[in-house]
Each structure stands twice: as structure tokens, then as C-alpha cells.
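K.L.:
quick one: sequence plus predicted model below, questions after.
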Amino acid sequence: MNKKSIIFITCISLLTSACGNKNKTNKIEKNAEKIQEANLDENKSGKYLVSNMNDETSINFVKSTIEKHLNKKNGEVFASLVSDYNKSIPKELLSGDFREPPKEDKLDKILEMRSSIKHTYPDTNCRINSLLLLKDNLSLKEDIPIDDEILFMDKEALKSSNLFKGDELEKFYKLFSRVKTSSSKDPKVHAKVMEKFLSKFNFPKDVSMLSVIINDKLDGDYLFIGHVGVLFPLDDGYLFLEKISFEEPYQAIKFLDKKSCFKYLKNKFKDYTDPEVCPPFIMENDKYVEI
């Protein structure tokens, strides 16, 4: 089995509208937001509320949140990608309103349905969607070399989607490049390496890029961003936007605080227990998150 196949299998195993009267629509949206806020307030146990943005209210809420902090056009493109993924998938398989995570795993049914329908956009992953949201609010302080060895699937999707052009593509490959590191298994040692690398980027002030860093030893000692999403502040907590993998649906998740989001990401990679490498760790922009 070649190296790319190994990386592919590893990543897969890890990462698992209508128009109406304006006043009426605004009233419905405000009422829905109040209900969502009440639900979030009741959810004091450290859990979270999740939506696949599969209705007009939830996607508009997400779009308005994005537009408060980032480029409005990018938020609209993101919403188009979400809607394109969600269309033709039965309502019962994808949530609209924010609710506690479903107890029943519907992923197999979702993937089967997704593969059977035609869609405008090719499947995209966490890295592509994160840069889509951040690209106009993220810049490089200095030039850095590109190591895109692990981005072969991203490349194929980017060629098909035409989402990024020129400097944007270059920014993508630089931000998600592999980073040379040591043979240590201590997250704090590797975190210093990633802090130095990511400090070469200017990140938005109010919005955070949350990354799960993976230690790779297939052909040397490297670090790379294995999963990533964007965290937005809300009046009563935080909103995290992510695309788990190419095939899986989009998620908008409400947390009461940042720590709850960090725990969610850590738990996502709890089964990654390769004794030969450093365990996955989390970065908020260019800072190590210790949990």
C-alpha cells in the first residue's frame, strides 16, 4: 500500500429556500433565535447544540453571524455549498434547528443518499471551507515554502470547484503545508513548532481558526492540520462551523464557551492512539490550547 493510500485511510478513519414577506420572515427568525438561545441556556452540562443548516432559519442565522465578522460574499458562497450538499437529502437525515446531537447514527444513510444525487459543487473538506471563510481576513506576514504532500485530495477538489484562484490557492497550500518537526511525543514540544509556523500568518481579531494538529512519521517527522473549523463569538456563547470530511455533512455547533468547543475537538480524536507519534493537539490561531 503506497503512502497516499495510508494517509487517505487514516484521515477517513479519524474524521468521521423560499422568499416571503420581509417583516414576517424577520419575526419568524427572531422567534426561532429566541427558542435556540433558550435551548442553549438550558444546556448547562457542557454539551452542545448542532445543526446541519438544513432550513432557511438556521442557514440565515449562520450567514448573518459570518457577515458580522468576515467577508459577506464568502459567507454567501459557504451557504451555497451547504445548501448544495443538503439538497435532495431527506429532511429527517439532516437537522435544521439547533438540537442536541442525535443518538442514532445516520451517517451511512446520508452518504448513500449524497452519492446518488447530482450536485453543482464537488465535495469539499474542512480545510477548503475554513479558508473560504477566512481568506479575505487572513494574510501572510512573510513568505514560506509550500509542502503540499498530504493535500492530494484537496488539490483534486480545488481543481474541480474553482473556489480559489491565484494568490488564494497559494495561501491555501502555505497555510496547510506540512511542517517539519522533531521525533518527540510531547504535544508541548510540537506546539512550539506550530506556534512558530502559524505566527507567520495574520488572523482575524474576533474570529478563531481552530485546528487539530496531527503528528505524521510516514516519511520523516512532520505536523499537519488534520481537522480545522472557524469559531465565531455569539452574544451568549460561540458558533463553530466545520465540514467533517469530503463526504460528511456540514455542521454548525453552538457552545456556551470556548473550553466546551476545545473539549469537543479533543474528543473527536480520542481514538487516535498511535504509540509511535505525539497525540493530536489543538491550536487556536497560532496559540497552543492546553486542555
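P.N.:
Alright, I've got the coordinates.

K.L.:
rest of the way, CA atoms for contacts and neighbours
P.N.:
Fine.

K.L.:
tell me the secondary structure for residue 252?
P.N.:
Assigned by DSSP: H, G, I helix; E, B strand; the rest coil, the conformation of residue 252 is strand.

K.L.:
another structure for you, compare them:
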Amino acid sequence: MKNNLKKLCLLSLCLLVATGCSIGNKEVGSARKQGQSSNLSESKSDQAKGMKVSYTNISDKSSRDLLANLFDQAGISKERQKVFFNHLDQFNSSVDSKSLAGNFEEAGVQDTKYDPYDMQDQWKAKNNDFEGYNCRITSYGLFGDYMKASQAKTGDDTENLGIDLLSLTTDNSAVKTEEDKNIFKSIFNEVKTIDTKDIKKHYQIFKKEWEARGVKFAKNDKASMVSVVFHSQIEKGQDSLFIGHVGIMLKANDGVYFVEKVAFQEPYRLNKFKNKEELKKYLMEKYDVEYDQPTAKPFVLENDKLM
């Protein structure tokens, strides 16, 4: 029990540094803010520095209508859309509207209009101890009809999903049934890997494990799940891969859109890009931020393929 608790605490600390999607507390904002003036900001993706992103927090009617239309074109069911927009309304009504972008705005990848500390407190004041919804819960809620798993290897060792599963005990509207929850765990539970910086080796290990779990994606020409996979090394010889951030890419005539929940207690975003190469560039600038790390850099998947 003590070893499991230690592992969870260490993993949570790792997740705080790596990505805000995985856990919602004040340290998320702290880690991100400190990263702008510390080694965390020294991204190894030099080509991505200085990128500007067009985004909205979907807090006005025009952006909401645009997203609903994109969902319709992508075959996202009305039921799943309703759950998403209910969660969106719950979040946006819990925080200061001045901190949210209505119409599309342009900003640097790491720039925000809000203070994560303030947003944390605003959410807590309205929702008590409920952590809310993060990137994985949001993505499964939207794209669950196009993701399957055999559940053959679903186990109880899901420390990296601890807060996700805790939140789902309060509100399971995005992951409704036990079958859904088992598929969710099969897709997002960590994958044991080896101590190497070779992305191709990590990807092959990750892909093989997903195949063993029966993870499959149905064909959808207008939408796909885009994931950022991180290499974690809690202790030497205890290496794992986990989806630290994920969202849904929506294809349109004017480019591609990426809808994401930044973190449990940070906003929803709809980002607009010319193509998926720009989307990958955005994700790498945002999450490939660890300086001189002993682990491999993150890699990006479109469904189950390297992007």
C-alpha cells in the first residue's frame, strides 16, 4: 500500500511538471508559470518557438455554433455533443468570463488571459471538491463511438488515472457504463516501456500494447483523436508511457480545428490551424518543455499512428 501511494505521489508530481491535463490543483498553474522563467521553458523544439495560435474558449454563441457544426460534420452524436456543452457551460459559468476568449484571438502557445490560481479558486467556490473534467474524459466523451478495446488486459493498476476515475465517480456522463470505463482504462492507462530516448522504439512498444488491449479506431474522415504521449521514469528501471494530453482534431474546408480541455480546472479551447503539421507544432511547443531530461521527448499520435 505504501509503495502504491509513493508511486502515485511521484507520478502526480511528474504529471504536474509535464502537463496540466492530468491533474487539477494549484501546482498546475504554478508549474506552468514557473516554466516561463525556468529551465522548463527551454524547449528542445527550437523550430516551434514563437508560434502564434488562433483560439477561443468557446464562450460566445458564434464559436459555440461553429463547434457544433464541426461536430455535426464529424458525425459526433447529438447525445455526446449535449454532454460536452453541458460540461462546457458548467465550467464557463464557474469562472470569470473576462478571463475567457469569446471570438477567436491570437496568442503565444503558453500565453493565457487567466491566472490559474484564480481560476482554481473560482472553480472550487462553485464545485467544492469535484475536480471536473480533463482532456481524457472530454476526448472519450466526444469520440467514444469511434474507439473500442477488448478490455482483455484492463487491470486495477491505474494510478496514473486516479483523479480521472475519482471524478467519474461524481459525474460519469462522459464515460457512462462499466464497459465504457474499462475501454477508457484500456486506452489511457500507462504502458510499461524501456529506458531509451528512441521515439520509434517507444512507439512500437506503445502500439503493441494497445494491440494487446484490443484498442482500435473506427474510420472517420472528419475527426480523429490526437494524443501527446510522455515517457515517465519514476525510478530507474520503472519506465512508462502515458497519454498526458489529448484532444479531438476536426477537419474543415478552411483547415483543421483542435478541441481540448486544457486541465481539470483550466478552460476548454478550440484552436484553428492551417493543417495538422501546425497542430503538431503547437503541441510540441506546449509540452516538449523539459530541459536536459533523462527520458525521451514526447511524441504525438493521430489515433494509433505517429503524426
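P.N.:
Good, I have the coordinates. All figures in this text were calculated on a predicted structure; none of them were measured in a lab.

K.L.:
what about the strands in structure 1?
P.N.:
Along structure 1, the segments classed as strands by DSSP state E run 49-51, 139-140, 179-180, 201-202, 208-216, 222-234, 237-243, 250-255, 281-284, 287-289.

K.L.:
where in structure 2 does the fourth one fall?
P.N.:
Under TM-score structural alignment, the match for strand 201-202 of structure 1 in structure 2 covers residues 215-216.

K.L.:
and stretch 129-140 of structure 1, what's buried?
P.N.:
Neighbour-count burial for stretch 129-140 of structure 1 flags 129, 130, 131, 132, 133, 134, 135, 138, 139 (criterion: 16 or more other C-alpha atoms under 10 Å).

K.L.:
count of neighbours near the residue in structure 1 that residue 52 of structure 2 lines up against?
P.N.:
Superposed on structure 1 with TM-score structural alignment, residue 52 of structure 2 falls opposite residue 47. Taking other C-alpha atoms under 10 Å as the criterion, the count of residues near residue 47 of structure 1 is 17.

K.L.:
cool, the one 5 residues further on as well?
P.N.:
If you count neighbours by other C-alpha under 10 Å, residue 52 of structure 1 ends up with 25.

K.L.:
show me the contacts for it.
P.N.:
Applying C-alpha atoms under 8 Å, 6 or more residues apart in numbering, one finds that residue 52 of structure 1 lies in contact with 94, 95, 96, 249, 250, 251, 252.

K.L.:
recalculate using a threshold of 6 Å.
P.N.:
94, 95, 96, 250, 251 (C-alpha atoms under 6 Å, 6 or more residues apart in numbering).

K.L.:
and the residues you listed, which two are furthest apart?
P.N.:
Using C-alpha to C-alpha, these reach their maximum pairwise distance at 96 and 250, which is 11.2 Å.

K.L.:
please say which of those two ends up with more neighbours.
P.N.:
Set side by side, residue 96 of structure 1 and residue 250 show more neighbours around residue 250, with 26 against 19, by other C-alpha under 10 Å.

K.L.:
counterpart of that one in structure 2?
P.N.:
Counting by TM-score structural alignment, residue 250 of structure 1 lines up with residue 268 in structure 2.

K.L.:
same check, this time on residue 97 of structure 1
P.N.:
Per TM-score structural alignment, residue 97 of structure 1 is aligned with residue 103.

K.L.:
residues near that match, how many?
P.N.:
Per other C-alpha under 10 Å, the neighbour tally for residue 103 of structure 2 reads 16.

K.L.:
same question for the one 4 residues further on.
P.N.:
Applying other C-alpha under 10 Å, we find 15 residues neighbouring residue 107 of structure 2.

K.L.:
so it touches residue 50, yeah?
P.N.:
No - the criterion here is C-alpha atoms under 6 Å, and residue 107 of structure 2 misses it with residue 50 at 9.7 Å.

K.L.:
thinking again about what came up before, just put the strands of structure 1 in JSON lines and tack on distance to residue 274 of structure 1.
P.N.:
Compiled in JSON lines, those are given as follows (distance: least, C-alpha to C-alpha, whole Å):
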{"stretch": "strand 49-51", "distance to residue 274 of structure 1": "29"}
{"stretch": "strand 139-140", "distance to residue 274 of structure 1": "33"}
{"stretch": "strand 179-180", "distance to residue 274 of structure 1": "19"}
{"stretch": "strand 201-202", "distance to residue 274 of structure 1": "30"}
{"stretch": "strand 208-216", "distance to residue 274 of structure 1": "10"}
{"stretch": "strand 222-234", "distance to residue 274 of structure 1": "14"}
{"stretch": "strand 237-243", "distance to residue 274 of structure 1": "24"}
{"stretch": "strand 250-255", "distance to residue 274 of structure 1": "27"}
{"stretch": "strand 281-284", "distance to residue 274 of structure 1": "13"}
{"stretch": "strand 287-289", "distance to residue 274 of structure 1": "21"}
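
K.L.:
out of these, which comes closest to residue 82 of structure 1?
P.N.:
Nearest to residue 82 of structure 1 among these is strand 250-255 (6.4 Å), distances taken as C-alpha to C-alpha.

K.L.:
any buried residues in that closest one, and which?
P.N.:
Of all the residues in strand 250-255 of structure 1, those buried under the rule 16+ other C-alpha under 10 Å are 250, 251, 252, 253, 254, 255.

K.L.:
could you do stretch 92-104 of structure 1 as well?
P.N.:
93, 94, 95, 96, 97, 98, 99, 100.

K.L.:
ok, the third one touching residue 51?
P.N.:
Yes - the pair formed by residue 95 of structure 1 and residue 51 meets the contact definition of C-alpha under 6 Å, at 5.3 Å.

K.L.:
will you turn the buried residues of stretch 92-104 of structure 1 into a markdown table that also has distance to residue 24 of structure 1?
P.N.:
Converted to a markdown table, the buried residues of stretch 92-104 of structure 1 look like this (distance: C-alpha to C-alpha, whole Å):
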| residue | distance to residue 24 of structure 1 |
| --- | --- |
| 93 | 28 |
| 94 | 25 |
| 95 | 23 |
| 96 | 19 |
| 97 | 18 |
| 98 | 21 |
| 99 | 24 |
| 100 | 28 |
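
K.L.:
OK, contacts around the match of residue 97 of structure 1?
P.N.:
By C-alpha under 6 Å, 6+ apart, residue 103 of structure 2 lies in contact with residue 56.

K.L.:
okay, it and residue 55 of structure 2: tell me how far apart.
P.N.:
Using C-alpha to C-alpha, to the nearest Å, one gets 8 Å for the distance from residue 103 of structure 2 to residue 55 of structure 2.

K.L.:
what's the answer for residue 168 of structure 2, then?
P.N.:
28 Å.
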